[in-house]
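Chemist: dropping the sequence and predicted coords here.
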Amino acid sequence: MQGQPKEEHSMSKPFTEADGISVSDSTPVMTFSPVVLSVPGRIVDLQIKVSAPSTGSGLPVILLSHGHGPSNFISSLHGYGPLADFWAAHGFVVIQPTHLDSMMLGLRETQSPEAPLYWRSRAEDMRYILDQLDHIEAAVPGLGGRIDKGRIAAVGHSLGGLTVGMLCGQGVTDPVDGKEVNLLDPRIKAGVLLAAPGRGEDLSAFATEHYPVLRSTSFANMTTPALIVVGENDWSPRFSNRKDWRSDAYYLSPGPKCLLTLIGAEHGLGGIASYDAAETTDENPERVAVLRALVWSYLRSALYPEDAAWHKVCVELKNTPNPLGIIECKSG
């Protein structure tokens, strides 16, 4: 007896990379990995993947920090292809580290005081990459002399959002010694926090027990310009009873900041972590296309103030019937 036919998934319209949002022309991408960096005191070497357009010079940089997800390889340099590939195709050098909390390293269950999140090490990974940009540029064939080291942004999803927030001035307190930690890095000119944790005061009892560092998050000194991206339906009582908790980085930090709320999105923001994988509960290629195009536009204008890309897409989105996202900004 034959089984029931498998239901086919179809999109309502042909897929486009940016869903109609104005971006630059796409170019072929070259990817090189792993670049292995030996970091003093780090339990294992720091491995990174570098993706870059095959042509062009004076290229800006995005440091892309993965989340703390359950998959073996997505939360590593191997993940987030829908974002890294797009941004590299449209003019950025994208650098992706494998942080110590990645499942592929098997270090989450160790007795390290930083396990399982390795929250401090994550930010230090990003800072070390910036220290080693000359070495990284020389190690990647065809990349030498093409990076603009004065135009650097950082993007992070979920726990990666905390990592980027810390680099932008977000404060935390070390739960082991009670000391305040400040890892603001002025080399990072703009940040993008995707579905990042909110204010520590509103953390749930469960998260406080399992992830105590999140209890102390504060945004009062997060001064670096940033775009905060949240899913309209990204809420879990395991982290907070407040349904707008992940918007705190926008409302509780000084400007300039912008907030992008993706309509109907959950924590995976449509599936940014990988191509066609069950890492997300709200798979939606159109949503991913909109997100990455809007982030591209924001970073273009943040790193090149004369570039009107962000203003243009804000106007486009406002005038779009039934938009997939809503943007608001503040200057102070």
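Modeler: Now that the structure is in, tell me what you want to look at. Note that the structure is predicted; figures quoted are calculated from it, not measured.
Chemist: from now on I want contacts and neighbour counts done on CA atoms only, so please keep to that.
Modeler: Noted.
Chemist: and residue 251, how many residues sit next to it?
Modeler: Residue 251: 16 surrounding residues under other C-alpha atoms under 10 Å.
Chemist: likewise the one 3 residues further on?
Modeler: Counted with other C-alpha under 10 Å, residues neighbouring residue 254 total 18.
Chemist: confirm that it lies within a helix, as I assumed.
Modeler: No - counting by DSSP: H, G, I helix; E, B strand; the rest coil, residue 254 falls outside a helix, being coil.
Chemist: what about residue 130, which helix or strand?
Modeler: Using DSSP states H and E, the element containing residue 130 is helix 119-131.
Chemist: helices or strands up against that helix?
Modeler: If you count contacts as 3 or more C-alpha pairs under 8 Å, 6 or more residues apart in numbering; DSSP states H and E, helix 119-131 packs onto helix 159-167.
Chemist: residue 51: neighbour count?
Modeler: There are 25 residues near residue 51, going by other C-alpha under 10 Å.
Chemist: second structure follows, compare the two:
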Amino acid sequence: MKKFLRYLGLGLLSTFLTSTPGLAAERISFFYPPFGEFSLSVDSLETFAKVGKIDQDFSFYASRATPQQLAQLRDLLQQRFNITPTLVSQVTYSPIGEEVVQQLGKLLLTESRQNGFYAIRASLILAAADREGLTVVNLLRKFPSNTMRVNFTEGLRIVDDLSQLLKKKDEVVASLQKEAIAQAANSTVDFSKQADLRSPGKFRWQKKSLELNDVSRSRRLPVDIYLPTTQNSESTDQNSPSPPFPLIVISHGLASDRSTFVYLAEHLASYGFAVAVLEHPGSNAKRFQQYFAGLASPPEPEEFINRPLDIKYLLDELQRLEKSDPTLHRKLNFQQVGAIGQSFGGYTVLTLAGAKINFEQLRQDCNTNYSSFNLSLLLQCEASKLPQKNYELKDDRIKAIMAINPIDSLVLGEGGVSQIKMPVMLVAGSQDIFAPPVFEQIRPFTWLSDPNKYLALIENATHFSAIAEPTPENDILPVPPALLGPDRDAVYSYLNALSVAFMETHLLNRPEYRSYLQPSYATFLSKEPLNLSILQSLSVAQFNQIWSASIPQSTKLPNPQPTPR
């Protein structure tokens, strides 16, 4: 109740603040050594934003920009972000939000050259509550200091470090693509004459919805089950699945729900897999809707434990229901269970496969901020707040996993990931800024010890490329088109094909599907600009060789720490 009142109070406070007069930034100032201090009036920026006029104050800077850069600047200044003051309050008062604003405050200082944390948070809330809405100019107008000082030296360092990091990322991706192409050249398989795994299979299926209630943890779990039916099945393959059907569990990412991977569930069901897609109530879309409305606290660190426990409970309940529910009776094979997860769901399935939380790694790196460009660390470091003990999250019923854009570099680390002893496929997008591929998928791929491991790398794919189009129920925060990436249909087709091939090979032990997991199949599937590459091996030494050139201190890779067994 106290938490509820606190978060509700933040929303009310943001509205109250709009009626409180105060200072406003009149100028932006920055020091550019060795040339000295420069400044620009907010009025000049506002005039440029509204009517496109460049006055004398702004002309000094405008003359050094191209017409295209000026047009982009004006677009940015005019952009209105339609978010409520309650939402801004909720986010900026959350632990992750405070960390983001704290980092931003190192760049945007007050007139007395102090970290702009409190000033930025106040101006964000006030601008969002203003009738003109949250714009860059309005943000400056609400900044409670006559002058906003920009830490230009720090800004240049960040830009330089980011440029170097992106260059290194591109080099790593290009090197892996080159290796995959070289391996594909040795293949003699003509995939144009093979079954097309991108197309639906021969099974029809039925959807069954349940709501499970784990009383011991006070968690209600909505679940959709996609169950193949043998009636009117078009399958003539004697080796194709038959009741009891192999079972695949799908775990969604943060602020999502069970509709996110409907396309994948339906596709797998058409190949004879029973698919259970659940929602994690502590981090699903509904929870974030309540949080953004001021009716709930942000997701708790315990979600790192509760998510895998949700799936363990789901499997327990399905085993119980399979004996009593006529629609499930003898339909599910609990000796052949696979799991697929995306983002936070990727972490979830990795823990179910045997990876353990690496508290030593979290303790070492969560306070050092070694990489300010890996946004997933803001979430991963929340796990450091958990009581440190040996959580038993592995589920022996699960025999193979696919992790799409997983987050794992710190919360699991090498010590955790290396404990996985089953087939794993990691899927990475080269333009993923929320779970950067080098840190979160490519390097962790080298830590996997099982020989049956695969890295699927999709060029130009983002963190959202694998996710289905949002529904009105889960469209919490509209994602800018630039973050969605190119047309996602190609990515859907890749995942449809690869998930069938991977599960047929490693869950059903059907070696005839193994050729679909070769680099040559990725070459066959690839469509510009979302080129697909598959690697089956990459050693730590090979990765280090690619990454060996000098990189900025803020992007140094952490030293892996062991995880207690």
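Modeler: Structure's in. What do you need? Everything numeric here is computed off the predicted structure, so don't read it as measured data.
Chemist: TM value for the aligned chains?
Modeler: Comparison of the two superposed chains (TM-score structural alignment, normalised by the length of the first structure) gives a TM-score of 0.76, and 293 aligned residues with a C-alpha RMSD of 3.3 Å.
Chemist: follow-up on the earlier one: where does the helix holding residue 130 of the first structure end up in the second structure?
Modeler: Using TM-score structural alignment, helix 119-131 of the first structure lines up with residues 304-316 of the second structure.
Chemist: can I assume residue 342 of the second structure is in contact with residue 408?
Modeler: No - using C-alpha atoms under 8 Å, residue 342 of the second structure makes no contact with residue 408, being 11.7 Å away.
Chemist: mean shift of the match of helix 119-131 of the first structure relative to the first structure?
Modeler: On superposition with the first structure, the mean distance recorded for stretch 304-316 of the second structure (mean C-alpha distance after the TM-score superposition for the first structure) is 0.9 Å.
Chemist: and that stretch, what's buried?
Modeler: Buried residues in stretch 304-316 of the second structure, counted by 16 or more other C-alpha atoms under 10 Å: 304, 305, 306, 307, 308, 309, 310, 311, 312, 313, 314, 315.
Chemist: could those go into TSV alongside distance to residue 199 of the second structure?
Modeler: As requested, these are arranged in TSV below (distance: C-alpha to C-alpha, whole Å):
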residue	distance to residue 199 of the second structure
304	35
305	36
306	35
307	32
308	31
309	34
310	31
311	29
312	31
313	33
314	29
315	29
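Chemist: for residue 224 of the second structure, state which of those is nearest.
Modeler: Nearest to residue 224 of the second structure among those is residue 314, at 11.2 Å by C-alpha to C-alpha.
Chemist: ok, that closest one - contacts?
Modeler: Going by C-alpha atoms under 8 Å, 6 or more residues apart in numbering, residue 314 of the second structure touches residue 212.
Chemist: look up how far residue 273 of the first structure lies from the equivalent of residue 405 of the second structure over in the first structure.
Modeler: If you follow residue 405 of the second structure across to the first structure using TM-score structural alignment, you land on residue 195. Distance, residue 195 of the first structure to residue 273 of the first structure, using C-alpha to C-alpha, to the nearest Å: 12 Å.
Chemist: between those two, which contacts overlap?
Modeler: By C-alpha under 8 Å, 6+ apart, no residue touches both residue 195 of the first structure and residue 273.
Chemist: aligned partner of residue 174 of the second structure in the first structure?
Modeler: Under the pairing rule here (TM-score structural alignment), residue 174 of the second structure has no equivalent within the first structure.
Chemist: grab the nearest non-local neighbour of residue 329 of the first structure.
Modeler: Counting by C-alpha to C-alpha, 6 or more residues apart in numbering, residue 329 of the first structure lies nearest to residue 258, which is 4.1 Å off, once chain neighbours are set aside.
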